[in-house]
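> For reference, the sequence and a predicted model appear below.
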Amino acid sequence: AAEPQCQTAADVIRVAEDAEALIVLYAPITHEVFAALPHLRIISLPLVGVDAVDLEAAREHGVWVAYVPDACVPEVGVHAVAMALALVRHLPFYDRAVREGRWDYEEPGVLRRPTHLTFGLLGCGRIARQAGASAAPSFGRVLAYDPYVPAENWPDGIERAPNIETLFRDSDVISLHAPIVAETRHIVDTALLARMKPGSYLVNAARGGLVDPGALLNALDSGQLAGAALDVFEPEPPDMNDPLLHHARVMVTPHAAYYSVEGDEEGRGRAVHNIIDFARCGRPNDFVVAGTK
């Protein structure tokens, strides 16, 4: 039988005792893992997100951390826009209502034409730009805020919001595309959600920790938000008693935005090539931590 995937740090330590290289998807690579694997020289992820790895511990132990910086960009961008359009057109509500025997297109409330709406992006990196390009034909305006992108690198076709407050105030749909770091944890809080137009929408296909779940629930219950689409939670999988899972105005997918057969094959292949490059040349092609081993 195939070895089951590692779920915990203890699993990794058990199966990788003599490993010099690891390919990691979601298993946590903690300080304890680095301390227990003295031969480890490189960790390679088939993803852009590296939050499964304790990067400070990697630096401390001289281990390279490689990644795929443009992994799954088309998939996540399209998934976010698909979720946004599904919310705007009330598709999850209609599907559920018809299956329950109700046939009334007016029941969920106002339907808006997307070309009259503003699609907002929190972040303007690779995935956000893909989402913006995918949203542009359907929405009337694409607006983004990202303080880390200099003016000369700002993409055509996406307006730049001067600050995060303006982004949330002016957008009818907000799609989150920021990394999870100390300053972005729960960045979407009660104050920021209160700036949104009543009846607007939130999409999160980035990281669950970007959103304060209590603030989101209150915004949905009050009608400040007409709906939310969540591909990510914190933790994952979520507690099945999480009220957001059972809320009538929330659609969920199981952290599936990144996935396609083609994207999975490409990401895994490039993760392997990062290790091959390291073996041949002493360094991987794409990395976030430069090791010393």
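The structure has been received and is ready for your questions. Residues are numbered from 1 along each chain as shown.
> rest of the way, CA atoms for contacts and neighbours
Will do.
> May I see the buried residues of the helix or strand containing Ala58?
Using DSSP states H and E, Ala58 sits within helix 55-60. Across helix 55-60, burial judged by 16 or more other C-alpha atoms under 10 Å covers Leu55, Ala57, Ala58.
> closest to Ile187 among the residues you listed?
Leu55 (22.0 Å; C-alpha to C-alpha).
> Return the distance of that closest one relative to Ala144.
From Leu55 over to Ala144 the distance is 29 Å, taken as C-alpha to C-alpha, to the nearest Å.
> returning to what we had before: same for the following helix or strand past the helix holding Ala58, what does it pack against?
Sequence-wise, the next helix or strand downstream of helix 55-60 (DSSP H and E) is strand 64-66. Where contact means 3 or more C-alpha pairs under 8 Å, 6 or more residues apart in numbering; DSSP states H and E, strand 64-66 is packed against strand 42-44, helix 55-60, strand 287-289.
> Could you provide those in a markdown table, with additional columns for distance to Ile187?
As requested, the helices and strands packed on strand 64-66 are arranged in a markdown table below (distance: least, C-alpha to C-alpha, whole Å):
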| stretch | distance to Ile187 |
| --- | --- |
| strand 42-44 | 29 |
| helix 55-60 | 22 |
| strand 287-289 | 24 |
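> and here's the other structure:
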Amino acid sequence: MVRMVVTDHIFADLEQERSAAAALGTELESFNVATEEETVEALRGANIALVNFAPVTDAVLAAMAPGAVIVRYGIGYDNIDLEAADARGVSVCNVPDYGGDTVADHAVTLALMLLRKVTQFDRVLEAGEWTSPPALAPILASSQTTVGLFGTGRIGLAVARRLQPFGFKVIAYDPFANQETVREYGIELVPLDELFGRAHLVSLHAPATSATYKIVNAGNLARMRPGSFIVNTARGSLVDQDAVLGALESGQLAGVGLDVFDPEPLPREHGLRRHPNAILTPHAAFYSEQSLQNLQRLAAEEAIRAGRGEKLRCLVNSPALTTSNF
């Protein structure tokens, strides 16, 4: 019998996953693991694993059944050792299209709050004070503001589409960009140093890779205009959080909007938690009622394909050939 497991999740229920298991003639097993050791035990002998943040290491993969399939709830899969999965013949899938519009909405919300300095004004009034708007100068008109996108995938393009009616100039860096699509969106592609040098606000929309690791670092922050902004709704590892805090304290950055951190949660003692010009949300950009429903449905559908030996919709690796036991 196929063994289908959910390692960890944040959902109200697992009805869609249970229905998928029933369609495969099995029962769903659900856990709430966090450590490598717990994940090994949860996935020992498993054929299909639906994974949120559980660490899927080589030891975890070794414990799974031959020809197993992992479905990662969400877009990123940096908690899964892809090289080890390839070597052990384990297929890894993601769900890249469950809530891109929701993430884009969140990124643009953070960007507009920063550029209009909404949080700073609110804190003045919350303290019982009043201020003249020029006290928080400069605040530029949208038509005089350049937004730089680091990445022009599905979410980056959705951000551009939302920003352009406001009159923002949008530039982007993406070595893998579809040139024709980017032109259709009115985005100007630029080199990386020009992205940081020209943009008043840089918004990050790229996966976590060795090439993107801490791309927002002291060097690139120094290239930015004094008083500029950073928004990150992608992956926490794209940002050097200590460098960002230093840039806020020096005034090189006027504000940041961060939804993701490295590590997560952001340590209680980190200075970003207390900085008045930092808007922080707890990895919430993906969330809406509809996006969660889409995520569970698409993950469950992929699990059914895996159990039936059908072509997987969103395979992200190239596993070695093995003999599947289901």
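Done, it's in. Computed from a predicted model, the values in this text were never measured in an experiment.
> Give me the TM-score for these two chains.
In this superposition the chains share a TM-score of 0.94, using TM-score structural alignment, normalised by the length of the first structure; 292 aligned residues with a C-alpha RMSD of 1.8 Å.
> Would you mind giving the residues in the second structure matched to the helix holding Ala58 of the first structure?
Taken onto the second structure by TM-score structural alignment, helix 55-60 of the first structure occupies residues 82-87 there.
> What's the average distance for the matching stretch when superposed on the first structure?
Following the fit onto the first structure, the mean deviation recorded for stretch 82-87 of the second structure is 0.9 Å by mean C-alpha distance after the TM-score superposition for the first structure.
> can you list contacts of that stretch?
Stretch 82-87 of the second structure has contacts (C-alpha atoms under 8 Å, 6 or more residues apart in numbering) with Thr57, Asp58, Leu61, Ser91, Val92, Asn317, Ser318, Pro319, Ala320.
> quick one: which of those residues is nearest to Val182 of the second structure?
For the contacts of stretch 82-87 of the second structure, the nearest to Val182 of the second structure is Asn317 (26.5 Å; C-alpha to C-alpha).
> give the contact list for that closest one.
The contact partners of Asn317 of the second structure, by C-alpha under 8 Å, 6+ apart, come to Leu82, Ala85, Asp86, Ser91, Val92, Cys93.
> Alignment lookup: it to the first structure.
Aligning on TM-score structural alignment places Asn317 of the second structure opposite Val289 in the first structure.
> now that match: how far from Val65 of the first structure?
In terms of C-alpha to C-alpha, Val289 of the first structure sits 5 Å off from Val65 of the first structure.
> what does Ala215 of the first structure give?
Applying C-alpha to C-alpha to Ala215 of the first structure and Val65 of the first structure gives a distance of 35 Å.
> With neighbour numbers in mind, choose between these two.
More crowded of Ala215 of the first structure and Val65, by other C-alpha atoms under 10 Å: Val65, with 26 against 18.
> Residue nearest the middle of the first structure, spatially speaking?
Ala206 (1.5 Å; C-alpha atoms, centre = their mean).
> Quick check: that one is in a helix.
No: Ala206 of the first structure: not assigned to a helix; according to DSSP: H, G, I helix; E, B strand; the rest coil it is coil.
> Return the residues in contact with the nearest residue to it once chain neighbours are set aside.
Leaving aside its sequence neighbours, Ala206 of the first structure sits nearest to His177 (C-alpha to C-alpha, 6 or more residues apart in numbering; 5.4 Å). Applying C-alpha under 8 Å, 6+ apart, we find His177 of the first structure in contact with Leu121, Leu122, Gly123, Cys124, Gly125, Ile127, Ala128, Asn204, Ala205, Ala206.
> Of the residues you listed, which are reproduced in the second structure?
Mapping the contacts of His177 of the first structure onto the second structure (both residues aligned by TM-score structural alignment, their matches' C-alpha atoms under 8 Å) leaves Leu121, Leu122, Gly123, Cys124, Gly125, Ile127, Ala128, Asn204, Ala205, Ala206 still in contact.
> Tell me the counterpart of the second one in the second structure.
Mapped onto the second structure by TM-score structural alignment, Leu122 of the first structure lines up with Phe150.
> So that match versus Ser203 of the second structure, what's the distance?
For Phe150 of the second structure relative to Ser203 of the second structure (C-alpha to C-alpha), the value is 6 Å.
> Looking at these two, which is more packed in?
Neighbours per residue (other C-alpha under 10 Å) separate Phe150 of the second structure from Ser203, with Ser203 holding more: 27 against 24.
> Quick check: which element contains the equivalent of that one over in the first structure?
When the first structure is aligned by TM-score structural alignment, Ser203 of the second structure is paired with Ser175. Here Ser175 of the first structure sits within strand 173-176, counting by DSSP H and E.
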